[in-house]
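Chemist: Got a predicted structure plus its sequence, pasted below:
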Amino acid sequence: MCRLYCQDAEERQDLYQEIVLQLWRAFPSYQPTAKISTWLYRIALNVAISTLRQRTRRPAPERFGPTVPEIAQPPDTGPDADDLTELYRAIGRLSDVEKAFVLLYLEERTYEEMADILGITQNNVRVKMHRVQDKLRQLLTQPQYGTS
């Protein structure tokens, strides 16, 4: 999750620490009737999105430059590295909520789990997943979408 929502290693570490802190603070309110993984994802996702929004409202001075930062590159190397890089760039162009859907999908979460984590119905998850997949397909088929 930190990789999708942060540009560099320092930001990822800061986000990770914030997520751990919020999990620690929220643990006394955890209800054992909910799945622990769903509870963890919901808090982590909320922290990631709220942190990104705060950063967007008050960007660091060095962010004002001629280049647009890209999503962190995947650690994998090998024959599929270029495809992964393109996928990460396309994911980087999605909205915060769309990134959440992709993250949950890549984590192989069921629609039921996604619905619980995101607080929406399973039907809404299906519709939004379909739209996000279509948007990713469009981004990946656009010629040179990452260069401009």
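Modeler: Looks like it came in fine. Keep in mind it's a predicted model, so treat the numbers as computed, not measured. Numbers count the residues shown, from 1 in each chain.

Chemist: all contacts plus neighbour counts: C-alpha atoms, from now on.
Modeler: OK.

Chemist: which residues in the protein form helices?
Modeler: Along the chain, counting by DSSP state H, helices occupy 2-5, 9-26, 36-57, 81-92, 96-106, 111-118, 122-141.

Chemist: Pasting the second one now:
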Amino acid sequence: MSNDFYTTSILPHAGLIIKICRAYTDSQEDFEDFYQEACLQIWKTREAFQQKSKWSTWIYRITLNVCLTLSKKKQRQDRKVSFSNELSEHNSAFANEHLNLLYDAIKKLSEVDRAIILLHLEENPYKEIAAVIGTSANNIAVRINRIKKQLKELLDGKIN
């Protein structure tokens, strides 16, 4: 991957990639692996981008697919391994305790609801979220309200 492509096409959307990868990982090491693989897949599929949607939507879809694939692969490999929430101290995507609670709650959502709330947190309009998910904007509005209530319940109970 050239530095130019990374700097001009991926880096401006790094926040989006980070949020999605963070929502599907439990450790800094996994996060870094997911992020790197997402960037690699974005680079590999750049020629397939047909500009029918925004570049950020394309990045979201690629990153989400990478995270879902790697998550399923990791679950198969680590079925009997339980993750601890021991987090590294410095410059880690896992250093903020409140943010960790939010991501723990988001991880309790279904895969589709997780994708919807991440797009919503990125301030994407309902119409764009609906295009990514494959439903109507009205359906997205209803689902987001339900997801927010579910997250509030999880956070009020400090996630079980």
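Modeler: That came through, no problem. Treat the numbers as computed from the prediction; the structure is a model and nothing was measured.

Chemist: After superposing, what score do the chains get?
Modeler: Once superposed, chain against chain, the TM-score is 0.76 (TM-score structural alignment, normalised by the length of structure 1); 136 aligned residues with a Cα RMSD of 2.5 Å.

Chemist: any chance of the helices of structure 1 in JSON lines, with distance to Gln73 of structure 1 too?
Modeler: JSON lines is the format used below for those (distance: least, Cα to Cα, whole Å):
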{"stretch": "helix 2-5", "distance to Gln73 of structure 1": "8"}
{"stretch": "helix 9-26", "distance to Gln73 of structure 1": "11"}
{"stretch": "helix 36-57", "distance to Gln73 of structure 1": "18"}
{"stretch": "helix 81-92", "distance to Gln73 of structure 1": "6"}
{"stretch": "helix 96-106", "distance to Gln73 of structure 1": "15"}
{"stretch": "helix 111-118", "distance to Gln73 of structure 1": "25"}
{"stretch": "helix 122-141", "distance to Gln73 of structure 1": "16"}
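
Chemist: Would you reformat these as JSON lines and include distance to Pro75 of structure 1 and mean neighbour count?
Modeler: Formatted as JSON lines, the helices of structure 1 follow (distance: least, Cα to Cα, whole Å; neighbours: other Cα atoms under 10 Å):
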{"stretch": "helix 2-5", "distance to Pro75 of structure 1": "10", "mean neighbour count": "20"}
{"stretch": "helix 9-26", "distance to Pro75 of structure 1": "12", "mean neighbour count": "15"}
{"stretch": "helix 36-57", "distance to Pro75 of structure 1": "20", "mean neighbour count": "16"}
{"stretch": "helix 81-92", "distance to Pro75 of structure 1": "9", "mean neighbour count": "17"}
{"stretch": "helix 96-106", "distance to Pro75 of structure 1": "15", "mean neighbour count": "17"}
{"stretch": "helix 111-118", "distance to Pro75 of structure 1": "26", "mean neighbour count": "19"}
{"stretch": "helix 122-141", "distance to Pro75 of structure 1": "20", "mean neighbour count": "15"}
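
Chemist: Indicate which one of those helices is closest to Pro69 of structure 1.
Modeler: Closest of the helices of structure 1 to Pro69 of structure 1 is helix 81-92, at 9.3 Å (criterion: Cα to Cα).

Chemist: Just want the most central residue of structure 2.
Modeler: Central residue of structure 2 (Cα atoms, centre = their mean): Ile20, 1.5 Å from the mean position.

Chemist: shouldn't that one be in contact with Leu118?
Modeler: Yes - using Cα atoms under 8 Å, Ile20 of structure 2 is in contact with Leu118, at 6.9 Å.

Chemist: Mind listing the shared neighbours of those two?
Modeler: Residues touching both Ile20 of structure 2 and Leu118 (Cα atoms under 8 Å, 6 or more residues apart in numbering): none.

Chemist: do you know how far the residue in structure 2 that Ser29 of structure 1 lines up against is from Ile133 of structure 2?
Modeler: By TM-score structural alignment, Ser29 of structure 1 lines up with Ala48 in structure 2. According to Cα to Cα, to the nearest Å, Ala48 of structure 2 stands 19 Å off from Ile133 of structure 2.

Chemist: Noted, bye for now.
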